[in-house]
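J.: Sequence and predicted model, in that order:
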Amino acid sequence: MMMMMMMMMMMMMMMMMMMMKKITVCSLREISCS
């Protein structure tokens, strides 16, 4: 059970990081990203 929770947390973190990176890149290049 604990392992599953940890995995979920890690996945969430990764998703957040990717989203943030995408947003930053879009803002830097000034391109309207969907």
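T.: Good, I have the coordinates. None of the values given here were measured: they were computed from a predicted structure.

J.: alpha carbons only for contacts and neighbour counts from here, please
T.: OK.

J.: Next one: the residue lying farthest from the centre of the chain relative to Met16, how far apart?
T.: Each residue of the chain has a distance to the centre, and by Cα atoms, centre = their mean the biggest one is for Met1: 24.1 Å. Counting by Cα to Cα, to the nearest Å, the gap from Met1 to Met16 is 23 Å.

J.: before we move on, the earlier item: what's the residue farthest from the centre of the chain in contact with, if anything?
T.: For Met1, the contact set (Cα atoms under 8 Å, 6 or more residues apart in numbering) is empty.

J.: Check it against this one:
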Amino acid sequence: MASSITKVEPNPFGTFLGVSMIWTIVGLLLFLMSW
């Protein structure tokens, strides 16, 4: 967690996009598994 927070400072947009993509994939997997 700490390392990810420090990476937000130099490149906030890149980190945000990466995290959003990861959570989108996780959300889709959970959605498919809920069926």
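T.: Here it is on my side, so go on. Computed from a prediction, not measured in an experiment: that's the story for all the values here.

J.: How alike are these chains, TM-score-wise?
T.: For this chain pair, the superposition-based TM-score is 0.68 by TM-score structural alignment, normalised by the length of structure 1; 26 aligned residues with a Cα RMSD of 0.8 Å.

J.: Distance-wise, check the residue most central in space within structure 1 relative to Met9 of structure 1.
T.: With distances taken as Cα atoms, centre = their mean, structure 1 has Met16 as the residue nearest its mean C-alpha position (2.5 Å). Applying Cα to Cα, the value for Met16 of structure 1 to Met9 of structure 1 is 11 Å.

J.: Quick one: the strands in structure 2, in order.
T.: In structure 2, no segments count as strands under DSSP state E.

J.: buried set for the longest helix belonging to structure 2?
T.: Identified as the longest helix of structure 2 according to DSSP state H is helix 12-34. Neighbour counts over helix 12-34 of structure 2 (16 or more other Cα atoms under 10 Å) mark Thr15 as buried.

J.: Could you check how far it is from the centre of its chain?
T.: Remark: helix 12-34 of structure 2 is offset 5 Å from the chain centroid, using Cα atoms, centre = their mean, to the nearest Å.

J.: Ok, stretch 25-35 of structure 2 next?
T.: Centre to centre, stretch against its chain (Cα atoms, centre = their mean), the figure for stretch 25-35 of structure 2 is 15 Å.

J.: Great, nothing more from me.
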